[in-house]
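S.K.: with the input below, show me the fold.
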Amino acid sequence: MATKNEKKMTKSYFDVLGICCTSEVPLIENILNSLDGVKEYSVIVPTRTVIVVHDSLIISQFNIVKALNQARLEANVRVTGETNFKNKWPSPFAVVSGVLLLLSFFKYVYSPFRWLAVAAVVAGIYPILAKSVASIARARIDINILVVITVGATLGMRDYTEAAAVVFLFTIAEWLQSRASYKASAVMQSLMSLAPQKAVIAETGEEVEVDELKINTVIAVKAGETISIDGVVVDGNCEVDEKTLTGEAFPVPKLRDSTVWAGTINLNGYITVKTTALAEDCVVAKMAKLVEEAQNSKTETQRFIDECSKYYTPAIILISLCFVVIPFALKVHNMKHWLHLALVVLVSACPCGLILSTPVATFCALTKAATSGLLIKGADYLETLAKIKTVAFDKTGTITRGEFIVMDFKSLSRDISLHSLLYWVSSVESKSSHPMAAALVDYAKSISVEPKPEAVEDYQNFPGEGIHGKIDGKEVYIGNKRIASRAGCSSVPDIDVDTKGGKTVGYVYLGETLAGVFNLSDACRSGVAQAMKELKSMGIKTAMLTGDNQASAMHAQEQLGNVMDVVHAELLPEGKSQIIKEFKREGPTAMVGDGLNDAPALATADIGISMGVSGSALATETGHIILMSNDIRRIPQAIRLARRGKRKVVENVVLSITMKGAILALAFAGHPLIWAAVLADVGTCLLVILNSMLLLRDVHVPGGKCHRAEKGACDVVGDMEAGLLPKHCKSGCCGKKNQQEVMKLDKTSEGHGHSGCCDKKREDKVMIVRKRCESRCCGDKIQQRDQDEVKQSCHNKAGDTEEIRLDISVKGCCSRPVADPVVASDGHRESSCCESSRKGNNEEACCEVETNESNCSSREKHHSHCHSHHHE
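M.R.: Okay, here's the model as predicted:
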């Protein structure tokens, strides 16, 4: 038996088909506020969904449905949050009404058939009449009341056929609107129901509810199954499809100790996963909550339209009454014409199409963003994103990968061994989550130094400077130049440190003494240069804000092809915020970051974009938009989507006003068609939904039929790996029926790659060459399939005689679909596609670059030798 204070909170989803527009929201709020046991609720108009958090021991789902249906809202329970659209066919009332209306047209053959139009009204009016009674009982004027008045007046004027047409068109259009709303919401509902409700315990094989799983429980996931909860792989390996969560186009390999998320799919292999979160704390659960909150928010435009609609309906009703009262008082002869005109105006009093114009477009844009790996926390942020003029980026972990490698570590004191210094440094760094800390700890372990974080006392973090900890009686300070003041030094001694290649320099102080110095190297993410160029083509200013040294910042800028408009280095978190404030004077500004140091700048910006899955918890909480993957190319995609959403809102508003205006103009011109007014009202709602749904479609990247994206040195992996080869680019150039994955080497830019699309619509000579991957080239991967290699000639200018041919390993022995050639010291081109497990005399070429000049007597051929890369 439940005790008095016992509670069982449940989140229930209800499909409420009676929601037409936001005018029903106050009614639903009043109903739910009157029910005991309801803690919170939200009404999502575009999907006709009501979400209620309630105490199931006090009030059940059945009682909530009963309360809503007393107001004729046509509510029903949605099972486990999934879409359960029941009205696949029009209601029997609409079908019977339509059949009788059709038969009534035989009145021209046999006059008694005209009475079938009256029967059509009687057959179809019941649902409309029932809703009207419910609205009158709650002192609300809605479209149902207006339609009942219109039908009654039309019958009074003996226009039976027109009255029947009004009833049939209204009921059938509402059904079509429900179908369109269902289509629009289906994608979002599938996103919010990603994770399965059950999991299998690895040890016993028992199937349990996901809500019952505790942290550190080990579950089993077979090939083809959806992972039910966040965790870490403890045994086995597989590939996981993370597209629904992060937007990642290619399967992600998972090995032991890899992190997996609920809602992603195990494509192959058997793994056991140790849970790291409860069901309600999983990434997908948090994502669903953010999506729900975003759906329930309003833009400034929507709030303005809702406010105007409060005065629109009473004003139109008053005008309609004037068209009846004034002609009657003046005793005009053609009173029937004025009554028709008044009824047309009366039907036009419902502003549903106008009210829906903004929320439906916003909902579809938010849905498209979420399915693309972008979580936008509110409709206001989407509206602001469309106006962005400047985008600022943090460097470490955002522009660069944040995967540091220690290139050099020196002890500057003869009294302190390198082993001892590394022990103290790695022990203190073990308490930090910064990417540099992980690199230092890994470096220490690589030379057999085992850190002991439990021995560290008085640990402190100084954002933008470094960290401090006390171990073995030593006060250890680790960080950049600014950490010197924390250690008690006024300045950093002048020491010869290698900063070539953009290396990040760090310092180690023991008390006030500089005891060590180290440098680390980091690489840019693929696609960053392309993203910057896209932003620039959209008229958006780009900036790099980093706390790293000037040399490191400028090296990243050079890797990106000097595409950034502004570069600021050696900034504290407060300095980043100050620069963001300066940018905001020029227009709306966005900040992109993933770490603790970025939180103040993210909060200061008009739009803060944080790296969700990989970013720190604080950055994710601060950001207004969460980038679920590390692909920076999602940012111009998000801005482009926001701009499309803004255009759709304008189109919907213009469409709604134009339809209403056209019907009224037709009426004033002497053709007051009541059935056309009804069709225009509900038809506008339908058109608004269908127009907004175009946002859910994929669109091609601007730039003509054949898009060409140049890549800088940071773009180590080509478009094939990123899955961003434009679908309209066929076989490298244009006009081919079969799409091929190709890349071309541009000799003018030192190994920089290009996508396979040519500037001009000229047919390329593309040849697919089958080569068997030899076992000695592939290391242990003897079982790999034949690899496809593509040879392409891409003529950019008429009359070019030079032909560049590049062999590209698409699948097979290479670890990546495309490997960029590397220029060795002897001038030969080498490729990094082969695995590092080859030994001995295995110098057979697995990747080959040929340069053919048709007018030259000589032919130069470079072979790439199998070799392994090692981070120096």
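
S.K.: switch to C-alpha atoms for all contacts and neighbour counts from now on
M.R.: Will do.

S.K.: kindly provide the distance from the closest residue to residue 377 other than its chain neighbours to residue 78.
M.R.: Setting aside the residues directly before and after it, residue 377 is nearest to residue 294 in space (Cα to Cα, 6 or more residues apart in numbering), at 5.1 Å. Relative to residue 78, residue 294 is positioned 20 Å away (Cα to Cα, to the nearest Å).

S.K.: tell me which of those two has more neighbours.
M.R.: residue 294 (23 against 18; other Cα atoms under 10 Å).

S.K.: now do the host helix or strand of residue 103: everything it contacts.
M.R.: Using DSSP states H and E, residue 103 sits within helix 92-104. The contact list for helix 92-104 (Cα atoms under 8 Å, 6 or more residues apart in numbering) reads 113-117, 119-127, 161, 164-165, 167-168, 171-172.

S.K.: let's see this one next to it:
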Amino acid sequence: MTEELKKSYFEVLGLCCASEVALVERILKQLNGIQEISVILPTKTVVVHHTHVISDVTIVEALNKVRLEATVRPQEQSNFQNKWPAPSTMFSGLLLALSFLKYIYHPLEWLALGAVIVGLPTLILRSIASIRNLTLNINILVLMAVIGTLALQDYWEAGTVVFLFSIAQWLETRASYKAMATMSSLTSMAPQKAIIAETGEHVDVNAVEMNTVLAVKAGDVIPVDGIVVEGKCEVDEKMLTGESFPVTKELDSTVWAGTINLNGYISVKITALAKDSFVSRMAKLVEESHNKKSRAQRFIDNCAKYYIPVVMLIAVAFAAIPAALRLPNEEYWFHLAIVVLVSTCPCALILSTPVVNFCALSKAATTGLLVKGGDYLEILAKVKIVAFDKTGTITRGEFAVTNFQVISDDVSLNALLYWVSSIESKSSHPMAAALVEYGRLHSIEPKPENVEDFQNFPGEGVFGKIDGKDIYIGNRRIRLRAGCAAEFQNMEGKTNGYIYCGVTLVGTFSLSDTCRSGAMEAVEEIKSLGIKCVMLTGDNHAAAMLAQDQLGHALDVVHAELLPEEKARIIEEYKKEGLTVMIGDGINDAPALAAADIGISMGISGSALAMETGHVILMSNNIQKIPLAIKLARRTLRKLIENVILSITTKGAILALAFAGYPLIWASVLTDVGTCLVVIFNSMLLLQETPKLQGGHSRSRYGTFSMPSLYGKGKSINPVDGQGGYNGDYGDYEAIKCNDGCCEKLIHEVESPSGKGCSNCTEASCKDKNFANIAQSSSSSSVCCLQKCEAQSQSKKCGTTQAATINNACGCSTVGLLESVVNNASKISGNRERRGCCKQFAEQCCGLGP
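M.R.: Prediction:
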């Protein structure tokens, strides 16, 4: 049995640059029981996976033998403890300040020497430890500068160097803690305690076993992944997905550890242990991504190995050669050598890449994007082609069966539904869920236990034996598996499926799907960045072109009826044109995700294989995050270039000043440490910036509304001009603010299968004339939305010609478009595709839709 590993976190304040990283790894690898080491330089954090053979104290002692100032840090701790510099630093600064009084009383100049004596021991001990471990770093360079300055009897400059270096180390640590706070919020989302529903007992979350039912009260953080078995509530998933709006959870809904129950009481049955929860896996990915060096960082680190020895040789040459040649003004050359030694220290240059990558990766994670390393950010910034899967990526993946036919006299409808639903219940494909649900609507319960030899054929369909029959279910390619040569015509715009019993076709079905909200805006935004957008789908050509129509023909190229390996082949072809991104969510997409320069997988909604294969994980279904990710990557690249240029130019300026006859050692130290701080704070700007979609602030397809009361009191707005309201990362909310506040609902609920958007509105409670028509139509959520759309944009209705064209295309009435959908919604309710078409084009006429 494999021994369970312990994960320990350590603060290592002595971490400065790549040389210390190598030192930490070399020391810890010598210890028995250490399995894995992760060093996160920007936050001065070391994460160690080890057995219980070795204790945290032993690890700390090993690190402190080389003066790395290590301490144990609880995982959840993120507050900076040392609000003030060390006493020795403050005392050194005080003595240095008093030494300025030498102009009044000359003997006080010796206080500068006292400043050196007070502040130097720490620097000496660190330097000795570095030399003992054959490591050259900034401590040795500064110590040499101080010794050289003392040799010239310039005590004030020596004291200034010691004090500035000490205070800079403290400031750098403070900056690191600010950056670390972001990561800590990600890695400590889930609580450590849980409540057993049956007994009310509070237990450690790591001790909870599978299938245990836990109680989660209003305001509590959900401790584990599970499904709701009792109750109903709204959950804030912002920390996990980056989405601002709450999500309704009811019976059989999936909930995730680390999300917050905003209201209501639920009982949750555990589906994953705490260590295997989605948030735990996410935290591990975040840590791993910070530990992966980008190509730029690896290049700079490799150069630094040779850079410091070369600089030391140059400095020695500046001091020794003029002395050997008996050149005049030896003191000037000695000063110049020390300035070269200090000012060319590469700390700022070495920090320029890891700090900016750390901040970018942390920012991405807090907005619902997990990037598995800095390398992928660099590639994403230069991408030329983005390829989308269709089902579950561009479209919702929420299929509805629009047609189900038995075409064999030997099989009854109930028998066929029983076979299909039982076999499909063993599949995780979105189409399978639709077929199972369709069977239940006809009172047919699936029995997966009766299915034998179940097989999944990616890009084709599934197979299973039931009641002694060999049943094949899938697209038109499945006929070859079944041994049937006949071909059948696709229904226009539908996803069509075929059912074979042996070699005999016994049934057909059709499913419909619609594009995700914001899909058109996402594609158009990506194209505005100069990137080519294409679709790769295994669905038939008609269904692919319907999606293209719904996107307003925004895609440059559409490829349909592709097998998984064909998707991968096309990606390889596109890679010849430039860096290529593939976005997908299913098993069928895994080969293409792996083949692409960057694979972006849909995390929570996607398959485990797609999540494992993807280089970037989208934590929600909002594909508008993709252009934001590209913009973040480009801003990251700009910050990296800024940091490198800043690091080089400041060094160059000090050297130029020195060669011009002003070799100021204290200015060299100040410039070096100051540049480090500027690099850190410049990178941290990424944590503050909020990228926006083109055209200003983000906007929902229904306009801008007010914040609902579950986050505080809602703000009334004018429903015609859309003034006011809350703008989140993705959520412009609607609170239908009636006089008594009883109609507050999120507009996004209308798009959910439950369709509850306006269910609580009544004419009596919505006395405001702008909402009266909504109240009257509360029985139909689609009508409710469209009338809201009409109220929001009285001046943007379609013209007569445009309305007639769209009405004809959708099969709506020939009167004004919005009125058409409202008046005929009940008549066309049986045809979901037709109603969706009317709704989509109505929103376009309002000027608020995609």
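
S.K.: ok, back up a step: aligned partner of the residue nearest to residue 377 of structure 1 in structure 2?
M.R.: By TM-score structural alignment, residue 294 of structure 1 lines up with residue 289 in structure 2.

S.K.: in whichever strand or helix holds its match, what's buried?
M.R.: Residue 289 of structure 2 belongs to helix 278-291 when assigned by DSSP H and E. Neighbour counts over helix 278-291 of structure 2 (16 or more other Cα atoms under 10 Å) mark 278, 279, 280, 282, 283, 285, 286, 287, 288, 289, 290, 291 as buried.

S.K.: quick one: those residues as CSV, columns for distance to residue 214 of structure 2 too.
M.R.: What follows is the buried residues of helix 278-291 of structure 2, written out as CSV (distance: Cα to Cα, whole Å):
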residue, distance to residue 214 of structure 2
278, 17
279, 18
280, 19
282, 22
283, 23
285, 27
286, 28
287, 29
288, 31
289, 32
290, 34
291, 35
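
S.K.: what is the nearest of the residues you listed to residue 480 of structure 2?
M.R.: The shortest approach to residue 480 of structure 2 among these belongs to residue 278, at 38.7 Å (Cα to Cα).

S.K.: counterpart of residue 781 of structure 1 in structure 2?
M.R.: Looks like residue 781 of structure 1 aligns to residue 760 there (TM-score structural alignment).

S.K.: same question, residue 13 of structure 1
M.R.: Checking TM-score structural alignment: residue 13 of structure 1 goes with residue 9.

S.K.: list the contacts for its match?
M.R.: By Cα under 8 Å, 6+ apart, the neighbours of residue 9 of structure 2 are 45, 46, 47, 48, 72, 73, 74, 75.

S.K.: distance check, it against residue 66 of structure 2.
M.R.: Taking Cα to Cα, one finds residue 9 of structure 2 at 18 Å from residue 66 of structure 2.

S.K.: equivalent range in structure 1 for the host helix or strand of residue 341 of structure 2?
M.R.: Assigned by DSSP H and E, residue 341 of structure 2 belongs to helix 330-343. Following TM-score structural alignment, the partner segment of helix 330-343 of structure 2 in structure 1 covers residues 335-348.

S.K.: tell me where the stretch 51-200 of structure 1 has strands.
M.R.: For the stretch 51-200 of structure 1, applying DSSP state E, counting those that start in this stretch gives strands covering 75-78, 198-201.

S.K.: can you check which of those strands gets nearest to residue 869 of structure 1?
M.R.: Using Cα to Cα, the strands of the stretch 51-200 of structure 1 put strand 198-201 closest to residue 869 of structure 1, at 41.0 Å.

S.K.: in structure 2, point out the residues matching that closest one.
M.R.: Going by TM-score structural alignment, strand 198-201 of structure 1 sits over residues 193-196 in structure 2.

S.K.: give me the mean deviation of the helix holding residue 289 of structure 2 from structure 1.
M.R.: Compared with structure 1 after fitting, helix 278-291 of structure 2 deviates on average by 0.7 Å (mean Cα distance after the TM-score superposition for structure 1).

S.K.: what's downstream of that helix, the next helix or strand?
M.R.: Going down the chain from helix 278-291 of structure 2, the next helix or strand is helix 295-324, by DSSP H and E.

S.K.: can you tell me the centre-most residue of structure 1?
M.R.: When Cα atoms, centre = their mean is applied to structure 1, the residue found nearest the centroid is residue 374 (2.1 Å).

S.K.: surely residue 508 of structure 1 forms part of a strand?
M.R.: Yes - judged by DSSP: H, G, I helix; E, B strand; the rest coil, residue 508 of structure 1 forms part of a strand.

S.K.: please look at it and residue 476 and confirm they touch.
M.R.: Yes - assessed by Cα atoms under 8 Å, residue 508 of structure 1 is found in contact with residue 476 at 7.1 Å.

S.K.: so for these two, which residues contact both of them?
M.R.: Joint contacts of residue 508 of structure 1 and residue 476 (Cα under 8 Å, 6+ apart) are residue 425.

S.K.: who does the top helix by length along structure 2 touch, helix- and strand-wise?
M.R.: When structure 2 is parsed with DSSP state H, its longest helix is helix 625-659. Counting contacts by 3 or more Cα pairs under 8 Å, 6 or more residues apart in numbering; DSSP states H and E, helix 625-659 of structure 2 is packed against helix 330-343, helix 347-366, helix 374-380, helix 519-528, helix 665-688.
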